[in-house]
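Asks: whatever this is, show me its structure:
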Amino acid sequence: MSDKNNPSVWEGFKAFLMRGNVIDLAVAVVIGAAFTNIVNAVVKGMINPLVGAIGTKNLDGYSTCIKSPCAGTGDDATGVRILWGSVLGATLTFVITAAVVYFLMVLPMSKYLAKQAARKQAKENTREVIEVTELEVLKEIRDELVAQRAASGYRKE
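Replies: Model prediction:
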């Protein structure tokens, strides 16, 4: 049971889910998950070959040994290694993702919203100009009628 002052947990949860920002967040997560495949394909098909022209295609292979002896790989490795190639690869993936999201989604949407706001503002300004102009015209008509009445000697009795 719940009263108006103390809503049930279920009602609170429903209200939380029905907020617009929760739905927007859910859509963003789904789009982001789908977008991951595109970014991974770009990194695998374009970035890694460019890096491979300088060194190796797999950035995970780049590391620095800070405590000898560094031998082996994976669980059999000895010594202490800093796997800076993995960090570089993840950083490149992040930067590419951010750039693609910005240039393909955020920037066009910002321009679109700015154009919509400018159109709305222009429409409001036009409406104000027309209203002011109509008011000025009506004042001029009134003044002209008063002047004509005065010139013709018309008097209100």
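
Asks: going by C-alpha atoms from here, please, whenever you check contacts or count neighbours.
Replies: Noted.

Asks: three-state assignment of residue 102?
Replies: Per DSSP: H, G, I helix; E, B strand; the rest coil, the secondary structure class of residue 102 is helix.

Asks: let's see this one next, to set against the first:
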Amino acid sequence: MSEKKEPSVWQGFKAFLMRGNVVDLAVAVVIGAAFTNIVNSLVKGIINPLVGTIGTQNLDAYSSCLSASCKGDQGIRLLWGSVLGATLTFVITAAIVYFLMVLPMSKYLARQEARKKAKEGTHEVVELTELEVLKEIRDALVAQRGSGHDAR
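Replies: Got it, this is the predicted structure:
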């Protein structure tokens, strides 16, 4: 009885790296990092000044004190302003990415798909599975037997 030798850790790692998904993921990370700079610049240069006209640009100064007094480093201070600022930055960034990138790209891809279907025409090829083909053959044989051929 021969035992099947398991691949070494190195062989498994090499097979993992050779998959196409790893390369796609690496490209996505690099593009994502570059795109992050664009989005951050847009938020800092355009959105924050627009929000600043309504209120303040720096929410980090807003806090609440849980102890009797908060002077200097003493007392328990909740920095809710920085949490609110980070939340607003996230929501604004997500909205910018969605409305300026995702939505137009999905509309573009939908138009491309519609053009592709229009080029192909209305001729749709019906693909049958192997099971469906076998059922059709069975039904044809049953119909053939029932149309005058006597069973022996």
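
Asks: on average, how far is the longest helix belonging to the second structure from the matching bit in the first structure?
Replies: Counting by DSSP state H, the longest helix found in the second structure is helix 20-42. Superposed on the first structure, helix 20-42 of the second structure shows a mean distance of 2.4 Å to its aligned residues (mean C-alpha distance after the TM-score superposition for the first structure).

Asks: against the first structure, what's the mean shift for the helix or strand just after that helix, could you check?
Replies: Going down the chain from helix 20-42 of the second structure, the next helix or strand is helix 48-54, by DSSP states H and E. Comparison of helix 48-54 of the second structure with the first structure after fitting gives an average deviation of 3.6 Å (mean C-alpha distance after the TM-score superposition for the first structure).

Asks: any buried residues in helix 48-54 of the second structure, and which?
Replies: Buried residues in helix 48-54 of the second structure, counting neighbours by 16 or more other C-alpha atoms under 10 Å, are found at residue 48.

Asks: cool, stretch 113-131 of the first structure as well?
Replies: Going through stretch 113-131 of the first structure with 16+ other C-alpha under 10 Å, nothing comes out buried.

Asks: now the most centrally placed residue in the first structure: how far from residue 94 of the first structure?
Replies: The geometric centre of the first structure, computed from its C-alpha atoms, lies nearest to residue 106 (C-alpha atoms, centre = their mean), at 4.2 Å. Distance, residue 106 of the first structure to residue 94 of the first structure, using C-alpha to C-alpha, to the nearest Å: 16 Å.
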